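Enquirer: Please work out how this folds:
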Amino acid sequence: MPKELCYLVDQISREKGISRETLLEALRSALLSATRKRFGGRTNIDLKIDPKTCDITSFETKRIVSEVTNRDEEVSLREALKILPDGKEGDTVDIPLDLHDFSRIAAQTAKQVIFQRVREAERDAIYSEFKDKIKTVVSGQVMRRERGLYFLNLGKTEALLPIKESLPNEMLKRSDTVRAFIEEVKITPKGPVIILSRTNPQFVGALFKMEVPEIHEGLVVIKEIVREPGERTKLTVYSKDSSIDAVGACVGMKGTRVQSIVRELRGERIDIIPWTEDPRMLIARALSPASVERIGINEEDKTAMVVVTDDQLSLAIGKKGQNVRLAMKLTGWD
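Expert: You can find the predicted model right below:
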């Protein structure tokens, strides 16, 4: 048994990247529990596994007494002296247990414990990997839809995209490949659960970071993003490098960069607005595509009065008030 046990531990350690010490300690704990159960649940029993040879030894610790009244916890001085020649009353002595027919139990337990530890290690690795990816974009294939959720295959694990976090105008089908924003990674008794979103405003920002090298490199910065998923997104951008046009970088040659994102968002409109510290100019730009005649602002209660011509009024307000509503959120002015 020790030889086979060492081989199994070494093999799993190499293949799964779990330390030998971790596997042996998990095995020791399980075997100790099995041994105590076999001997009536006595807690004075302990067990050791030699880290080099994998030899298993088990013993019970008893108190040396002149007259035994509790055989589970006490041993006579005469019996104790056979193991501990210099023992005396009041001392404790470790008495080896007879593990007759224990090899079969140990082998079964070893396999169960080691494979359980492997599963736990794999779950831990998945949790650690995806926890570091929170607020980034992943690509997955739709596997099924049930209980208000899309289940996406990310390769190493599954992720959950709540239907309410998918776009209002999309119906995903099995085998569809989509990108989504990692919103949360939770630990549950069954392992890590990865929660995705396609409606989070930061999803749009993460897509721009993937498509626009200048954003990825920190040369162009997204200042603010507001969104009504499936309908329209407005974002403000600025450049840290005067030689780089922030809006142009986001749009790309012939609109290739922004159109790639629009396709991912199923045709959602995206307004890219150059950010400025001037509130009047920022408000005017935020109301794009409408042209603004003049703007009056009240600094005290942070409100603005915007004047547009009659032919620009519907553009400024937008469908069901969407354009002006997003502009207010984007600028922070009412």
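
Enquirer: all contacts plus neighbour counts: C-alpha atoms, from now on.
Expert: Noted.

Enquirer: Which parts of the stretch 101-250 of the chain are strands?
Expert: Under the criterion DSSP state E, counting those that start in this stretch, the stretch 101-250 of the chain contains strands at 137-146, 149-153, 158-162, 177-188, 191-197, 220-228, 232-239.

Enquirer: Please generate a structure for the following sequence too, so the two can be compared:
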Amino acid sequence: MAVTGISANRLELLQIADAVAREKSIEKEIVIEAIEEAIQKGARSRYGADHDIRAKIDPKTGELALTRHVTVVADDYEPEEGEAFNDYALLRLSDARRTDAEAEVGKEYVETLPPFEFGRVQTQMARQVVMHKVREAERERQYEEFKDRVGEIVNGTVKRVEYGNVIVDLGRGEGVMRRDQSIPREIFNIGDRIRSYIYDVRRETKGPQIMLSRAHPGFMAKLFAQEVPEVYDGVIEIRAAARDAGSRAKMAVVSNDSSIDPVGACVGMRGSRVQAVVAELQGEKIDIIQWNPDEPTFIVNALAPAEVSKVVLDEEDERVEVVVPDEQLSLAIGRRGQNVRLASQLTGWQIDIITETQDSERRQKEFAERTELFQQALDVDEVIAQLLVTEGFATVEDVAFVEEYEIAEIEGFDEDTAQELQTRAREFLDRQAAELDAKRKELGVEDGVLEIEGVTLAMAVALGEGGVKTVEDLADLATDEIRGGFEARGGERVRIPGVLESFSLAQEDAEMLILRARVAAGWIDASEIAQPEPEYDDEAYEMDEAERVFGDAPEAAPEAESEGESEADSEAEGESRDA
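Expert: The predicted structure follows:
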């Protein structure tokens, strides 16, 4: 933009404002305001910076009015700290009434100033003022235009490529696609047409940053919305998506209409719909599966094409253990762990995969360990110990404190046997507690530590072995010192063991233990750790994880399918298969 002189005639001023407004796609009034500010600044440099000089351009005629204003203030008016009273712009009431009997606080005296020619320095300064104001208005316009378009696909032209980052001309704005948001091996040249996904719009000092991506899962979901009318209309919903950009992706879909197969609709006739998306994503293979509100079923579907024998959920840690046939292990894990990684991203669960052989070996080991425990603790033979383990008893506490009839009902047992076994179990626990308590005292762990809710004798012994012997010692710990953690030493990440690491405490339990110790030590008040009972909406809780990416949760059909090509599938792309 060029501003050759603010002293231009009135026709030129309007022409300049009109041209700049069209070029920068901003309002003409904003440009006129910028020119007015530039003229004011130039006039102050000529008449004095302390003068209150104002410029006003008529937007219809281009007529310029340049005026100087003096405002009447109270006699006791005091300028802000560090500033002197401005005699050029302010006039005290008593002084004003010497010449104007009707003067009052707030009254302005306006003096019209004659037009003047700008010098070279004033012209340069005016040009900078106008350009700065126009640039700010242009940035604000871009931000307001694109802030509500997050989640949309936009078309643009590659403007330049800087260190792998692609700058895209979006017509009324400029977007940035960073190297990690592009599909690997995808090369763009200046002038290339490009489709991308707006995943963020940030307001920064250098202007709005429109962040683009072709690797975001939302990009794939929006492409399906363009290719599949049922998705666009909301009949089919994409509940979750996970991508390894340029290689493979998984997408969970569900239908609001029981008569429509969501997987088949997304695949299309002979794979026509999915192939259009695959082509845009540079050959990325897409597995389309049916979303299911039942977490185990959904996880099994997500691991397709691998077959799953068993699923064990640990809801507290949000982990799931999946057992697969031995020959399916490599397929379930995928190349470089790709299949299980995408399934984990799709479902929101940390997935651990083991084979049936490993599961069997582990169960046999646990069976043998529990059998030996019962033999030693209850002083029984191997057959009785095995019967207890087979019936689901895992610890001596289980035997000691269950209802007597639960033991008596075991085949070959009676009430006398059950009573005797419980008596032996309780005697064993009493002996064990006495030994632990003696060891605790030997280690010097004070009784107050045991009085803290959640601390057992075994924990007290472990704390003593770790040098934690008083309530204050426990209160002074951090959660990592209890559970264990990592820290950087010499540029390496070193594992630091926790004093109660063997008890596998959850993060929340460790924090609560410390807080209770601080209450007992008198460091904080008990009310500071009081927590209200949570109110659960079962349906909302069940649907929450699936809703986190793509909207509300409908009812889902039980059948799960996947589409696309995997490492162990030689079928052509675009064909659906049972998961």
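
Enquirer: Let's have the strands of the stretch 101-250 of structure 1 in JSON lines, adding distance to residue 253 of structure 1 and mean neighbour count.
Expert: Formatted as JSON lines, the strands of the stretch 101-250 of structure 1 follow (distance: least, Cα to Cα, whole Å; neighbours: other Cα atoms under 10 Å):
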{"stretch": "strand 137-146", "distance to residue 253 of structure 1": "23", "mean neighbour count": "17"}
{"stretch": "strand 149-153", "distance to residue 253 of structure 1": "33", "mean neighbour count": "21"}
{"stretch": "strand 158-162", "distance to residue 253 of structure 1": "33", "mean neighbour count": "21"}
{"stretch": "strand 177-188", "distance to residue 253 of structure 1": "23", "mean neighbour count": "18"}
{"stretch": "strand 191-197", "distance to residue 253 of structure 1": "29", "mean neighbour count": "22"}
{"stretch": "strand 220-228", "distance to residue 253 of structure 1": "16", "mean neighbour count": "20"}
{"stretch": "strand 232-239", "distance to residue 253 of structure 1": "17", "mean neighbour count": "21"}
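
Enquirer: Let me know which of those is the nearest to residue 303 of structure 1.
Expert: Closest to residue 303 of structure 1 of the strands of the stretch 101-250 of structure 1, according to Cα to Cα: strand 220-228, at 18.6 Å.

Enquirer: so how far does the closest one sit from its counterpart in structure 2?
Expert: Aligned to structure 2 and superposed, strand 220-228 of structure 1 gives a mean residue distance of 1.3 Å (mean Cα distance after the TM-score superposition for structure 1).

Enquirer: tell me which residues in the strand or helix carrying residue 64 of structure 1 are buried?
Expert: Element membership of residue 64 of structure 1 [criterion: DSSP states H and E] is strand 56-65. Of the residues in strand 56-65 of structure 1, 56, 58-65 count as buried by neighbour count, 16 or more other Cα atoms under 10 Å.

Enquirer: Output the contacting helices and strands for that strand.
Expert: strand 45-49, strand 74-76, helix 77-81, strand 92-96 (3 or more Cα pairs under 8 Å, 6 or more residues apart in numbering; DSSP states H and E).

Enquirer: okay if I get those as TSV plus distance to residue 123 of structure 1 and mean neighbour count?
Expert: Shown next, in TSV, are these (distance: least, Cα to Cα, whole Å; neighbours: other Cα under 10 Å):
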stretch	distance to residue 123 of structure 1	mean neighbour count
strand 45-49	26	19
strand 74-76	44	21
helix 77-81	47	17
strand 92-96	38	18
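
Enquirer: So which of those is nearest residue 33 of structure 1?
Expert: Nearest to residue 33 of structure 1, of these and by Cα to Cα, is strand 45-49 at 9.2 Å.

Enquirer: counting contacts, what elements does that closest one pack onto?
Expert: Packed next to strand 45-49 of structure 1, using 3+ Cα pairs under 8 Å, 6+ apart, are helix 20-38, strand 56-65.

Enquirer: so stretch 265-276 of structure 1 corresponds to what in structure 2?
Expert: Counting by TM-score structural alignment, stretch 265-276 of structure 1 falls onto residues 281-292 of structure 2.

Enquirer: Next: stretch 236-255 of structure 1.
Expert: Going by TM-score structural alignment: stretch 236-255 of structure 1 matches residues 252-271.

Enquirer: End to end on the matching stretch, go ahead and measure it.
Expert: 17 Å (Cα to Cα, to the nearest Å).

Enquirer: Which residues does the strand holding residue 64 of structure 1 contact?
Expert: 2, 44-50, 72-77, 80, 87-97, 99 (Cα atoms under 8 Å, 6 or more residues apart in numbering).

Enquirer: Swap in 7 Å and give it another go.
Expert: Applying Cα atoms under 7 Å, 6 or more residues apart in numbering, the contact partners of strand 56-65 of structure 1 are 44-50, 73-77, 80, 88-97.

Enquirer: what's near enough to touch residue 81 of structure 1?
Expert: Here residue 81 of structure 1 is in contact with residue 87 (Cα under 7 Å, 6+ apart).

Enquirer: how close does it get to residue 70 of structure 1?
Expert: Taken as Cα to Cα, the span from residue 81 of structure 1 to residue 70 of structure 1 is 18 Å.

Enquirer: Kindly report the same for residue 151 of structure 1.
Expert: For residue 151 of structure 1 relative to residue 70 of structure 1 (Cα to Cα), the value is 59 Å.

Enquirer: With residue 63 of structure 1 instead?
Expert: Distance from residue 63 of structure 1 to residue 70 of structure 1, by Cα to Cα: 10 Å.
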